[in-house]
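Sequence plus the predicted model coming up.
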Amino acid sequence: MKTTQPIPHNISYEVDEFNSRIKLMHYNKDYVEALLAHLEELAKEKDIGKVMIYANPEDVSFFEKLGFQREGEISGFFQGEPACILSRFLEDERAVQKDEQKKDQIVEMAEQADPVAERPALDSRYQLRHADKEDAEQLAELYKLVFKTYPTPIHDSEFIRQCMDQDVYFTVVTDRGQIVSSASADVFSRYQSAEITDCATHPDYRGKGMLSAIIYDLEQRMRELGIPYLFSLTRAVSTGMNMVIARRGFEYKGRLIQNSHIAGQFEDMNIWAKNLIEDSNR
């Protein structure tokens, strides 16, 4: 489980042992060098291989001089201001990106795909709806089927219920009452942004536009809540998921190397971001 550790001087960080990473979300530059030394000691103690910083753009060069490398940015993450993500790898093998050319080709293909401006029409046998706590067991079973491992305990129905109490909104597609596709919007209300995540479709139902329809619905829900900035982290090896998110108008913003433990191993994650305000004005 991940835990967020608040400490003085408006500093907060998240220790995520399952994904073997520490994320520094808020910092004070007057204390940051001592803080980073503390985080690296904590990482060594817990055998964590990656320390990440969500930095203000003007601080990027400062952190680069301290040995961090820029991996990308989440546009609009901090109430409309970008979060530049920099990382220091504490294990050499953790910094290795495999099949970089193939992953770059997937991004290029996704960026060239025709956009999907409207919600795709689904076959009449399928129903798109908002999920509630009564769906937690079905959701957990779907995620168990699709993902051998996942960055959060999404295989646990109780965890899903807790998420629903903490500004995580699920939309699903059902076939005769059975959930066959799902995704969520995880709202960071403090920052006025949300992550499109937990995207999964039963293998027998892929290629039917379900996730695209779900993401369209989640975008509408975020508009209604007044959340203008969205982002998504997609598996860099997944052609389908990168295509789906790019066709919904998300823009590629970089790649996080060996960032998330998913499908049984650490995987590179592509950053995609979307500004709903700009999208509405087009």
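Perfect, thanks for sending it. The structure presented is a predicted model; accordingly, all values stated were derived computationally and were not measured.

hey, let's count contacts and neighbours off CA atoms from now on
Fine.

Which stretches in the stretch 151-282 of the chain count as helices?
Using DSSP state H, counting those that start in this stretch, the helices of the stretch 151-282 of the chain run over 157-164, 210-225, 239-247, 276-281.

most packed of these?
Highest mean neighbour count of those: helix 239-247, a mean of 21 (counted as mean count of other Cα atoms under 10 Å).

quick check: angle from that one to helix 210-225?
Relative orientation of helix 239-247 versus helix 210-225 (axes from the mean of the first three to the mean of the last three Cα atoms, to 10 degrees): 40 degrees.

neighbours around Ala113, how many?
By the measure other Cα atoms under 10 Å, the count of residues near Ala113 is 13.

Contacts only, for Pro151.
Phe18, Asn19, Ser260, His261, Ile262 (Cα atoms under 8 Å, 6 or more residues apart in numbering).

Structure two is appended below for comparative analysis:
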Amino acid sequence: MDKSEIIGQSTIQHGPESNRVYLMHMWPSDFPEIIEKMDDLAKTNGYTKLFAKVPSRYGAAFRMSGYETEAIVPGFFNGTEDALFLVKYFDIKRRTPNAEEMDVFQNLLLSETNSEIPKLDKTHVLRLLTPEDTEEMTNVFAQVFDSYPFPIFDTEFLKKEMSEETRYFGVFQDGKLVGISSAECDDSLKNAEMTDFAVLPSQRGKKIAIHLLRTMEEHLINKGFKSFYTIARLKSPSMNKTFMNNDYRYTGTLVNNTQIAGQIESMNVWYKTV
């Protein structure tokens, strides 16, 4: 499992599974030294990609250090400043996405959207999840994902996330948890990453993911949130279509970026402002 650590006051995730350094939260006082520290960390460990999510005002220095923009989320920072998703490669082979996956995704982008969804039947109940649900949550995650970039198979990790800024939502059928999603919230900046979608194979085709997504949005809009985004697997057309049908906009692909389900995959960035 890749690990998260603090460098200066900034949060970085790195490790051999995703084979990258990921600057998750940059503290202003760590700029610009954090750029060189990330380079050193990657070179020391032989990582082939650097990935940074930063306010647009810092983009020039990263670009001068060899970074390029793979995606952007407008209004990410409290609705007033954009976030740049910046990358730097140390292996030219890692820069190229899977051609077949990109072709399927291109066709999806050209397809018609459909905002109408069927209601969940009476056997399904959707609600906010609590620490008491975490054991059942790990069972669902284990059935959906062979591996994941964060320790979602650990009940203590899920409880810790719940105690901080992550809200988990679940769909139950006849009392059994069958679908999960989460909103990783930044209450100060009023943005949230819509993520961790996991629906049991037996429940697919019922549009559970979009019910979860819309419920999360409603919950957060009522709390004053201004922007939502997701980093969706390129190889999952259905998940990308869920965001497309719910008025999210595609802004770029993070190529060979994240270790999930046993391999490093490319991820698409979508956003929505309210």
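Yep, it's here. This structure is a prediction, so every number in the text was calculated from the model and none was measured.

Give me the TM-score for these two chains.
Overlay of the two chains. TM-score (TM-score structural alignment, normalised by the length of the second structure): 0.89; 270 aligned residues with a Cα RMSD of 2.3 Å.

Leaving out the residues flanking it, which one is nearest to Ile210 of the second structure?
Thr242 (5.9 Å; Cα to Cα, 6 or more residues apart in numbering).

And the one you found? What does it align with in the first structure?
Aligning on TM-score structural alignment places Thr242 of the second structure opposite Val244 in the first structure.

Can you name the residues that contact its match?
Ala110, Leu211, Ser212.

how close does it sit to Leu122 of the first structure?
15 Å (Cα to Cα, to the nearest Å).

How about Phe62 of the first structure?
From Phe62 of the first structure over to Leu122 of the first structure (counting by Cα to Cα), the distance is 49 Å.

Isn't Gln79 of the first structure up against Ala194?
No - judged on Cα atoms under 8 Å, Gln79 of the first structure makes no contact with Ala194 at a distance of 10.6 Å.

Adding distance to Ala131 of the first structure as columns, could you present the helices of the stretch 151-282 of the first structure in TSV?
Shown next, in TSV, are these (distance: least, Cα to Cα, whole Å):
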stretch	distance to Ala131 of the first structure
helix 157-164	9
helix 210-225	11
helix 239-247	21
helix 276-281	23
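
do you know which of those helices lies nearest Lys50 of the first structure?
Smallest distance to Lys50 of the first structure across the helices of the stretch 151-282 of the first structure (Cα to Cα): 24.2 Å, for helix 239-247.

what's the burial count for the aligned residue in the first structure for Ile260 of the second structure?
Using TM-score structural alignment, the equivalent of Ile260 of the second structure in the first structure is Ile262. By the measure other Cα under 10 Å, the count of residues near Ile262 of the first structure is 18.

Provide the secondary structure category for the residue lying closest to Ile262 of the first structure once chain neighbours are set aside.
The shortest distance from Ile262 of the first structure to any non-neighbouring residue, by Cα to Cα, 6+ apart, is to Tyr150 (4.5 Å). Here Tyr150 of the first structure is recorded as coil under DSSP: H, G, I helix; E, B strand; the rest coil.

any idea what Tyr150 of the first structure aligns with in the second structure?
Tyr150 of the first structure maps onto Tyr148 in the second structure, by TM-score structural alignment.

nearest residue to Arg214 of the second structure other than its sequence neighbours?
Asn246 (8.0 Å).

my guess is that neighbour meets Glu116, correct?
No - applying Cα under 8 Å, one finds Asn246 of the second structure not in contact with Glu116, separated by 9.5 Å.

out of the two, which sits in the busier spot?
Asn246 (16 against 8).

List the residues that contact that one.
Ser115, Ile210, Arg214.

and the last one, what pairs with it in the first structure?
The reference is to Arg214 of the second structure. Under the alignment (TM-score structural alignment), Arg214 of the second structure pairs with Tyr216 of the first structure.

correct me, but its match touches Leu128?
No - under the criterion of Cα under 8 Å, Tyr216 of the first structure makes no contact with Leu128, lying 11.0 Å away.

Just give me the residue right at the centre of the first structure.
Geometric centre of the first structure, nearest residue: Leu233, 3.7 Å, by Cα atoms, centre = their mean.

Which residue comes closest to that one once chain neighbours are left out?
Ile271 is the one closest to Leu233 of the first structure (Cα to Cα, 6+ apart), at 4.9 Å.

And for Pro97 of the second structure?
Using Cα to Cα, 6+ apart, the closest residue to Pro97 of the second structure is Val255 (5.6 Å).
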